[in-house]
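1. need coordinates for the following:
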Amino acid sequence: MKSIFDETTKNELEERIALLNENSERKWGKMTVGQMAWHCQYPLKLAIENKPSSKKGNLLAQLFFKKSMYNNKAWRKNLPTAPQLKAREPKNFSDEVKVLQQLMYDMHQLKSREAWNAHPFFGHFTKEQWGQVQYKHLDHHLTQFGV
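-> So this is what the prediction gives:
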């Protein structure tokens, strides 16, 4: 499984993002490309901030969905999105991509971090799994926009 912690994979993601523009059209879903760039920031921020969570996670999610977060099988289209991750207003593509690119860089720089707090919904991830889930989420949405 690819990981954002791998230099080649990080570069691939950056190259794919560079192929996007404010007129990129989605293949599925409702988000604009600017909203997608905004949406993709949250999981990166969550991992980078690495704050302890008072939540134990969702047991059903941990039992039935967690492994799909970091395995090689592609996510299906139109998966449900947590309400706080839904962009409700237009987003400026250029501004949001700059933030996304910085967060990707920041996440990649954490490849040596050993202590990772649990995900508030999916529970504990290893460092490797954190890198894989970040790649998989970005890959899913870049594929959504044809890159």
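2. all contacts plus neighbour counts: C-alpha atoms, from now on.
-> OK.
3. what's the distance between the residue in the chain sticking out farthest from the centre and Phe121?
-> Taking Cα atoms, centre = their mean, the residue of the chain most remote from its mean C-alpha position is Ser54, at 21.9 Å. Applying Cα to Cα, to the nearest Å, the value for Ser54 to Phe121 is 11 Å.
4. run this one through as well so I can compare:
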Amino acid sequence: MVKKSLHNRIYFEEIKSRISNLTKNSQAKWGKMNVAQMLRHCNYVLQVPLKKIELPSVNHLFEAIGILTKWEMQIFNNGIPRNMPTFQKLIVNFECDFDEEKQSLLKTLDEYLQNLKNENVPARHVLFGKMDKKDWGFLEYKHLNHHLKQFSV
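-> As a prediction, this is how the structure comes out:
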């Protein structure tokens, strides 16, 4: 069973290609965000390992659930459930410019890859607990894949 990761150049390029295939008319199969909002949301999530966005701490019960969820995704290699709650800081419920958001996300992906080469990723995630380079690449791929499937690319 192959575990796709942003740290594998093939899957990194696959994600970039799928983002490039989005158009401003791409329609969501589920959820509340339009395509431009989804691009901004994905950009925000990538900014967490880049240390540009700091998430608020969660109580121990939510952290335990997060750690179990991370293990479950790694063991069974399954995806993120639809309409899963997220941190308030990562919610995009305002209008965004599609072309700007698309270019910005592609730029942030390149920055993420450069950061990765410098081994500069946080050792913890407030929800998923202890994280290493492999964990970040796997979970960031899963998150981007989830939203790209949401918009049929």
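5. how about the helices in the second structure?
-> In the second structure, the helices defined using DSSP state H lie at 9-20, 35-47, 60-76, 98-117, 133-150.
6. which bit of the first structure covers the first one?
-> So the one you mean is helix 9-20 of the second structure. Mapping helix 9-20 of the second structure onto the first structure (TM-score structural alignment) gives residues 7-18.
7. which parts of that stretch are buried?
-> Across stretch 7-18 of the first structure, burial judged by 16 or more other Cα atoms under 10 Å covers Lys10, Leu13, Arg16, Ile17.
8. and if you look at stretch 87-106 of the second structure?
-> Neighbour-count burial for stretch 87-106 of the second structure flags Leu90, Ile91, Val92, Cys96, Phe98, Glu101, Lys102, Leu105, Leu106 (criterion: 16+ other Cα under 10 Å).
9. ok, which pair from the residues you listed is furthest apart?
-> Maximum pairwise distance in those, criterion Cα to Cα, is 19.2 Å, between Ile91 and Leu106.
10. could I get the buried residues of stretch 87-106 of the second structure as CSV with distance to Pro49 of the second structure?
-> Listed next are those as CSV, based on distance: Cα to Cα, whole Å:
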residue, distance to Pro49 of the second structure
Leu90, 13
Ile91, 17
Val92, 19
Cys96, 23
Phe98, 24
Glu101, 19
Lys102, 19
Leu105, 14
Leu106, 16
